[in-house]
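Peer 1: Below are the sequence and a predicted model for it; my questions follow.
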Amino acid sequence: MTFTPATQGRLRRLNLVTAAPLLLFVAVLLSILDTDTWWQIVILAVGMIAALVAFERWTANDLGRVVLPCFVVAAIVWPLSVLFTDSPNGYWGLCVVGSLAIPKMRRGRVLSTILLAALLAGVGLLRLTVAPEANVVAYVAVPAVLTVVAILFSVAGERFYRVVQELEESKAREAELAVVRERVRFAGDLHDIQGHTLHVVKLKATLAQKLVHSDPSRAEEELREIHALVSDTITQTKELAYAQRRLNLNVELENAKNLFEAAGIRVRISRESDPPARELLGQVLRETTTNILRHASSTFVHITLSGDGIVIVNDGFAGESVPELRGLSALRQRVADDGGELTVSVAGGEFTTAARFS
């Protein structure tokens, strides 16, 4: 099962915080209550350490590297516990390792569950050879049944993680699609700028070619107009490439909302009042929208419009420092030239982009 590093890290921390303390508490409790001598504690502790190691590697999605040695150690501890420690809970390590490993198998999980339950029950029966009066339920039924239950819960957990993975992959595809839509829109803007100009230039060049001998002054005028058209087109293309073209803020707000919702990101827009420099703020919003879709694993975005500018906050930022964002860097100077300030900051996994005018 593969997740992005950010999601894998969150799931790992969640599992460690919620389950690891409980497993450790059970291990210590059993070691204290079920043993009388130090060597009995050592036997149980070895199996419990194997279980904790397997669990820690499982949270890191790296169980395959340690599952065999952990299983072997736990499988040795159970018969030693049955025969020498007078403890019916030595199966705990084998139960934990098995319940983590079996759901990871691509096939044969049912057969493996049956074999593991049979192994636990069969080893538990050995207790009768050294203590005929032993509690058969505690040594045979409880280990087998609890292990099967643990495996069933683990299988359900694996299915939950699979659903999370599918949702994450769907979100990634939606974000990629949103970026593609943005590129298509950029291509449309570029076509609007250059398509008509190139067609006019072609016609004027053809006309100038025909007039070059019959009417040189007219041909020269056509060439001057061609030069002016090309210069203007170059300027507009640069403005488009560096997000300096005048935009409508309301249109950009609606477009950003549609893009985020298509990518599965919750959006909240707070409009306190109409801000100044609306076209320039539209450029900031467009660039920030693209950055969020491309570089963050966001679940929500909050856009606030006020009398002095715009603030865009999104979660899902995995870094500790502010990255270099060339698009926003290019806009920072334009905002400053208009008497404003464009800032970016990171705090608690949230990335804030703010453009304010005094």
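Peer 2: Perfect, I can see it now.
Peer 1: all contacts plus neighbour counts: C-alpha atoms, from now on.
Peer 2: Noted.
Peer 1: ok, now how distant is Ala54 from Ala150?
Peer 2: Computed as CA to CA, to the nearest Å, the Ala54 to Ala150 distance reads 15 Å.
Peer 1: Please identify which of these two sits among more neighbours.
Peer 2: More crowded of Ala54 and Ala150, by other CA atoms under 10 Å: Ala54, with 28 against 16.
Peer 1: who touches the more buried one in this structure?
Peer 2: 63, 66-67, 70, 97, 100 (CA atoms under 8 Å, 6 or more residues apart in numbering).
Peer 1: Most neighbours of all the residues you listed, which one?
Peer 2: Busiest of the contacts of Ala54 [other CA under 10 Å] is Val97, holding 30 neighbours.
Peer 1: what about it, which helix or strand?
Peer 2: According to DSSP states H and E, Val97 maps onto helix 92-101.
Peer 1: And the next helix or strand past that helix?
Peer 2: Past helix 92-101, the next helix or strand by DSSP H and E is helix 109-125.
Peer 1: Now do the helix or strand hosting Asp192 and helix 92-101, the angle between them.
Peer 2: Take DSSP H and E as the rule and Asp192 turns out to sit in helix 142-214. For helix 142-214 against helix 92-101, the angle between stretch directions is 30 degrees (axes from the mean of the first three to the mean of the last three CA atoms, to 10 degrees).
Peer 1: Helix 142-214 - contacts with which helices or strands?
Peer 2: Counting contacts by 3 or more CA pairs under 8 Å, 6 or more residues apart in numbering; DSSP states H and E, helix 142-214 is packed against helix 92-101, helix 109-125, helix 216-241, helix 249-262, helix 278-295.
Peer 1: As TSV, those with distance to Met1 would be great.
Peer 2: What follows is those, written out as TSV (distance: least, CA to CA, whole Å):
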stretch	distance to Met1
helix 92-101	13
helix 109-125	17
helix 216-241	39
helix 249-262	25
helix 278-295	22
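Peer 1: most tightly surrounded among the ones you listed?
Peer 2: Sort the helices and strands packed on helix 142-214 by mean neighbour count, taking mean count of other CA atoms under 10 Å, and helix 92-101 sits at the top with a mean of 25.
Peer 1: And the residue nearest to Leu24 when sequence neighbours are not counted, how far from Val73?
Peer 2: Once flanking residues are discounted, Leu24 sits nearest to Leu52: 7.6 Å by CA to CA, 6 or more residues apart in numbering. Leu52 is 12 Å from Val73, where distance means CA to CA.
Peer 1: ok, structure two:
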Amino acid sequence: MSGRAGEHPCDNGRVRDGPSERGAGLTSLRRYTWWTVPGTTVCLLALFYGDWILDGDVPLWARVPVAAALVADVVASAVLLGRWLTPTPDAEVPLPKGWLVATIAATTVLAALPLARRDYGLWAVAPAVTVAICATYLPPSRRRHLLIGAALLATLPGAAVSLTTGDGELPYATLFPAGLLLFTVWMVLGPLWAWNLAGRLDRARRLEAELAVKDERLRFAADLHDIQGHHLQVIALKSELAARLVEVDPTRAAEEMREVRQLSAEALRDTRAVVRGYRRTTLEDEIANATRVLAAVGIDARTTLLPAAAAPELTPTARHLLGLVMREATTNVLRHSQARHTEVDYRVTDGTARLKVGNDGVDGLPATDGDGTGLHSLGERLRAADGELRWHRDGDRFEIEASLPTDATDTVPPHPANGPVTR
């Protein structure tokens, strides 16, 4: 447990709510901790030393400096503990040196004068409080060393006085101060540990909410990429084809441009559906779309479906993920290959759906090193659903193979909005 920086909780004499605490359930805990730790500490000092100051048997020369030191120690202790109990504990804060010097000086007076009168039950109260306050500002490893060293040192002053005066109270003078110190530390650090833990849990809650928003943005970006990337690639290819045909075959060019118009309308409709959160890519739609698009650019697309792509045992998630694989494979063929033939093989065996897409257009292109970001991100999504995505090159052939349980759950995380694989 360590100190934290932030707005001082007792500005203008009031414990004020931090902005992150409103509605988080921490306000009551912080107020309770404030009154428990600084309040109890101040009461402890005032109760023990107040009775000693009012004792008529104690000479005036001893009571006056103790009274002054008590006021200084109470103020310094309250400030030091208040600095630690901040509304938004987000950063480390050093132990204020000025207030530390003040509390050490006051503690010295509060310990020395009662010890000089052999009051073994009182002299260790102020040092115990000071040690506890200092411990709150230290990390666990250094705090442990401080407490062990302070407990051992607390046995020495009383023992020395008892041995010197021969009053026969050596066990009490030796052990009671050490026990009092450990009890005081436990009383102070316990509520502060609970407060620190609650603050960390609240920060984790806020971080979880922020991550949920970012995940949703990534999901939207991924879905938008899946739609726009594919549609725009097909539109570009068909527009290029129409430009080439406009002089030699105006009728065919007009037909291609009508399809471009239709694709543009589909892209706009799908984009609006993504914004509304309704659209979901499906395998059967992507296989049908791939066959039509590849045929339009002169690629022979052969499909083998065992059983039909609309197999009822597939969950929506399985259909969606395999549809994304089919779309990515089709986009790769259009953008990065010189393919003349493409084979699509889909089948369901033993509760596993397998999709294989191959083409013969690698010849003459740079060898793939498997660094395609689109396939890598899809592979991560399939692995999250207990599936697998592999791709390899064999001569002039490039093949993508995906496998996925038919009962894949709907908890697949979104993938980054990366572009298609570059081969």
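Peer 2: Thanks, I have the structure now. Here the structure is a predicted model, which means the values were calculated and not measured.
Peer 1: Can you check which part of the second structure the helix holding Val97 of the first structure sits on?
Peer 2: Counting by TM-score structural alignment, helix 92-101 of the first structure falls onto residues 125-134 of the second structure.
Peer 1: Mind listing residues that contact the matching stretch?
Peer 2: 41, 45, 48, 77, 80-81, 95, 103-104, 107-108, 110-111, 146-147, 150, 177, 180-182, 184-185, 188-189.
Peer 1: For the residues you listed, which PyMOL command selects only the ones that are buried?
Peer 2: In PyMOL, a selection of the buried entries from these looks like this (16 or more other CA atoms under 10 Å):
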select buried, resi 41+45+77+80+81+95+103+104+107+110+111+146+147+150+177+180+181+182+184+185+188+189
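Peer 1: And the residue located most distally from the centre of the first structure, how close does it get to Ala208 of the first structure?
Peer 2: When distances are taken from the C-alpha mean of the first structure, Ser214 lies farthest, 68.6 Å away, according to CA atoms, centre = their mean. Distance from Ser214 of the first structure to Ala208 of the first structure, counting by CA to CA: 10 Å.
Peer 1: One more: Arg294 of the first structure?
Peer 2: 47 Å.
Peer 1: Now do the SS call for Trp391 of the second structure.
Peer 2: Here Trp391 of the second structure is recorded as strand under DSSP: H, G, I helix; E, B strand; the rest coil.
Peer 1: Would you agree it is in contact with Glu399?
Peer 2: Yes. Assessed by CA atoms under 8 Å, Trp391 of the second structure is found in contact with Glu399 at 5.5 Å.
Peer 1: I figured Leu305 of the first structure was touching Arg268, is that so?
Peer 2: No. Counting by CA under 8 Å, Leu305 of the first structure does not reach Arg268; the two are 11.1 Å apart.
Peer 1: Which of the contacts of Ala54 of the first structure remain contacts when I look at the second structure?
Peer 2: Among the contacts of Ala54 of the first structure, the contacts conserved in the second structure (both residues aligned by TM-score structural alignment, their matches' CA atoms under 8 Å) are 67, 100.
Peer 1: okay, now the closest residue to Leu283 of the second structure other than its chain neighbours: neighbour count?
Peer 2: Distances taken as CA to CA, 6+ apart place Gly323 nearest to Leu283 of the second structure, at 3.7 Å, with adjacent residues excluded. Residues lying near Gly323 of the second structure (other CA under 10 Å) number 21.
Peer 1: what's the matching residue for Ala253 of the second structure over in the first structure?
Peer 2: Per TM-score structural alignment, Ala253 of the second structure is aligned with Ala219.
Peer 1: and the gap between its match and Lys202 of the first structure?
Peer 2: Taking CA to CA, one finds Ala219 of the first structure at 14 Å from Lys202 of the first structure.
Peer 1: what do you get for Val164 of the first structure?
Peer 2: 55 Å.
Peer 1: Map Trp58 of the first structure onto the second structure.
Peer 2: Checking TM-score structural alignment: Trp58 of the first structure goes with Trp84.
Peer 1: For the match of Ala253 of the second structure, give me its contacts.
Peer 2: 207-209, 211-212.
Peer 1: one more time with 7 Å
Peer 2: 208, 211-212 (CA atoms under 7 Å, 6 or more residues apart in numbering).
Peer 1: can you check Val267 of the first structure too?
Peer 2: 257, 260, 300-302.
Peer 1: Can you lay out those residues as JSON lines showing distance to Arg278 of the first structure?
Peer 2: Formatted as JSON lines, the contacts of Val267 of the first structure follow (distance: CA to CA, whole Å):
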{"residue": "Lys257", "distance to Arg278 of the first structure": "17"}
{"residue": "Phe260", "distance to Arg278 of the first structure": "21"}
{"residue": "Phe300", "distance to Arg278 of the first structure": "24"}
{"residue": "Val301", "distance to Arg278 of the first structure": "20"}
{"residue": "His302", "distance to Arg278 of the first structure": "18"}
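Peer 1: Among those residues, which one sits closest to Phe84 of the first structure?
Peer 2: Set against Phe84 of the first structure, the nearest of the contacts of Val267 of the first structure by CA to CA is Phe300 (57.2 Å).
Peer 1: What separation is there between that closest one and Thr113 of the first structure?
Peer 2: 41 Å.
Peer 1: so how far is stretch 275-293 of the second structure off the chain centroid?
Peer 2: Centroid separation between stretch 275-293 of the second structure and its chain, computed with CA atoms, centre = their mean, to the nearest Å, is 34 Å.
Peer 1: go on, stretch 241-248 of the first structure?
Peer 2: 30 Å.
Peer 1: what does it contact?
Peer 2: Contacts of stretch 241-248 of the first structure (CA under 7 Å, 6+ apart): 239, 278-280, 282-283, 327, 330.
Peer 1: List the buried residues in that stretch.
Peer 2: 242-245, 247.
Peer 1: which two in those residues are spaced the farthest apart?
Peer 2: Maximum distance among these (CA to CA): 12.8 Å, for Tyr242 and Leu247.
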